[in-house]
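Asker: here are the coordinates; sequence isn't available:
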């Protein structure tokens, strides 16, 4: 859905529901996008366009508090991924396989590959990718990612995506071209993830080679270690 169309709909929603309910609907959609897998079915209504559009509405309306909006959005994004992670950790891959048909299974396979490549950074940059945003937290839970590591990556992702995109929408009305800042943020995280992902791949490959050598020539390794 184009941002302009969603912006208009959000503006109409604000007029029909009032301030408090508007906040709750935006935060609820952000939370449900990952926690309840709503993003699988309506990714644009629970993703980037929603955040950017809500920021635009806040800028045009004198009734909405942008600080409250961005803080609530960041918290909702953070909690949504936390729920997804805990579901994956508690119920495992079987839980994912029951969530949908072939399209969902293909998305799960892509996400597993994405997570294996980028690890910690996958949770951060997945925020900017509709299909990965939904599944990466659960895959991290299935893969038993260290909880503290997930907590930190989830927090950074929630701030960069939830707070960053909402503020981008808010300032877009007064600063032409500011929408591109969202893509700059995403590009920075993706570039960092590629660098660290490559280093992880090299380390894993080196470890695999050493393990193969040890298995084939155990005596030589023992002699070297002495």
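Answerer: Received it, and whenever you're ready, just let me know what you need. Just so it is clear, the model here is predicted, and its values are computed rather than measured.
Asker: could you use CA atoms for every contact and neighbour count after this?
Answerer: Noted.
Asker: residue 71: how many residues sit nearby?
Answerer: Neighbourhood size, residue 71 [other Cα atoms under 10 Å]: 16.
Asker: show me what contacts the closest residue to it other than its chain neighbours?
Answerer: Excluding its sequence neighbours, the residue lying closest to residue 71 (Cα to Cα, 6 or more residues apart in numbering) is residue 163, at 6.9 Å. Contacts for residue 163 (Cα atoms under 8 Å, 6 or more residues apart in numbering) come out as 70, 71, 73, 74.
Asker: now those residues: which count as buried?
Answerer: Buried subset of these (neighbour count, 16 or more other Cα atoms under 10 Å): 70, 71, 73, 74.
Asker: is it possible to export these to TSV including secondary structure and distance to residue 40?
Answerer: Formatted as TSV, the buried ones among the contacts of residue 163 follow (DSSP: H, G, I helix; E, B strand; the rest coil; distance: Cα to Cα, whole Å):
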residue	secondary structure	distance to residue 40
70	helix	23
71	helix	24
73	helix	19
74	helix	20
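Asker: in CSV: those, plus distance to residue 149.
Answerer: Formatted as CSV, the buried ones among the contacts of residue 163 follow (distance: Cα to Cα, whole Å):
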residue, distance to residue 149
70, 24
71, 22
73, 22
74, 18
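Asker: tell me which of those is nearest to residue 56?
Answerer: Of all the buried ones among the contacts of residue 163, residue 70 has the smallest distance to residue 56: 12.1 Å, by Cα to Cα.
Asker: separation between that closest one and residue 167?
Answerer: Between residue 70 and residue 167 the distance, using Cα to Cα, to the nearest Å, works out to 7 Å.
Asker: here's the one I want to compare it with:
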């Protein structure tokens, strides 16, 4: 079976549920490739008429908003011990450096950290739970959460779908290339964010090492 024919057999409801579920779980605080899934599904919608981009965007937005809200409630109930537990279970994603970076963003930007965090892989995972842990007023969180979900998920679908439609004929002939390109794009974004996170962690380590002699000198006095 040609890949184009196989793609036509994929039920639209399965795509909608997959997108909403993965983005919702990522927003909840579980490290998942939500952006990769959203971009791939949108490119698929651009070549398959049975997948409605408006429904796809609505599912992505719903997953983002609901997932973040549940993450907020979990963070508010669990508090700092929750972050400590997550740090032990998932040190690569919830280590002290990651938490410290996210906390600094929240202290500096407040509710806008929730909005901007939707566009940054690290903060996208942290935003909901950390806003709850820091006891941000829910009405502020909800406004930033909804606006961020609409702009990020809706904007991503609109842009990627438009690009896909422009190249629709090319994508239909080489659909597998389109999917590979989408995956590479998503993986590239993920790798870039990982590199930035490692650089931030290294910088934090350097700051802590530089501060130790000062602290030891003060203690000695």
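Answerer: Received the coordinates, thanks. Predicted model only: the values in this text are computed from it and were never measured.
Asker: residue in the second structure matching the residue nearest to residue 71 of the first structure?
Answerer: With TM-score structural alignment as the criterion, residue 163 of the first structure lines up with residue 154 in the second structure.
Asker: got it, and residue 64 of the first structure?
Answerer: Using TM-score structural alignment, residue 64 of the first structure pairs with residue 51 in the second structure.
Asker: quick one, helices of the second structure?
Answerer: 3-8, 12-28, 34-47, 53-89, 91-94, 96-109, 111-117, 121-133, 138-149, 155-166, 168-173, 175-220 (DSSP state H).
Asker: mind listing what the residue mapped onto residue 86 of the first structure from the second structure touches?
Answerer: The pairwise alignment with the second structure assigns residue 86 of the first structure to residue 73, based on TM-score structural alignment. Residues near residue 73 of the second structure by Cα under 8 Å, 6+ apart: 129, 132.
Asker: please redo it, this time with the cut-off set to 10 Å
Answerer: If you count contacts by Cα atoms under 10 Å, 6 or more residues apart in numbering, residue 73 of the second structure has them with 28, 79, 128, 129, 130, 131, 132, 133, 135, 138.
Asker: name the residues contacting each of residue 70 and residue 167 of the first structure.
Answerer: Joint contacts of residue 70 of the first structure and residue 167 (Cα under 10 Å, 6+ apart) are 51, 54, 55.
Asker: adding distance to residue 19 of the first structure and neighbour count, write those residues out as JSON lines.
Answerer: Listed next are these as JSON lines, based on distance: Cα to Cα, whole Å; neighbours: other Cα atoms under 10 Å:
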{"residue": "51", "distance to residue 19 of the first structure": "16", "neighbour count": "30"}
{"residue": "54", "distance to residue 19 of the first structure": "12", "neighbour count": "31"}
{"residue": "55", "distance to residue 19 of the first structure": "14", "neighbour count": "27"}
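Asker: pick the one among those closest to residue 222 of the first structure.
Answerer: Out of these, the member with the shortest distance to residue 222 of the first structure (by Cα to Cα) is residue 51, at 57.9 Å.
Asker: what residue lies at the spatial centre of the first structure?
Answerer: Taking Cα atoms, centre = their mean as the criterion, residue 127 is the residue nearest the geometric centre of the first structure, at 2.6 Å.
Asker: in the second structure, what residue corresponds to that one?
Answerer: Using TM-score structural alignment as the criterion, residue 127 of the first structure maps onto residue 118 of the second structure.
Asker: which residues touch the residue lying closest to its match once chain neighbours are set aside?
Answerer: The shortest distance from residue 118 of the second structure to any non-neighbouring residue, by Cα to Cα, 6+ apart, is to residue 124 (4.8 Å). Counting by Cα under 10 Å, 6+ apart, residue 124 of the second structure touches 23, 26-31, 34, 64, 68, 102, 113-118.
Asker: in PyMOL, select just the buried ones from those.
Answerer: This is how PyMOL selects the buried members of the contacts of residue 124 of the second structure, with burial counted by 16+ other Cα under 10 Å:
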select buried, resi 23+26+27+28+29+30+31+34+64+68+102+113+114+115+116+117+118
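Asker: and the helix ranked longest in the first structure, which residues are buried?
Answerer: When the first structure is parsed with DSSP H, its longest helix is helix 180-216. The neighbour-count check on helix 180-216 of the first structure (16+ other Cα under 10 Å) flags 182, 185, 186, 189, 190, 193, 196, 197, 200 as buried.
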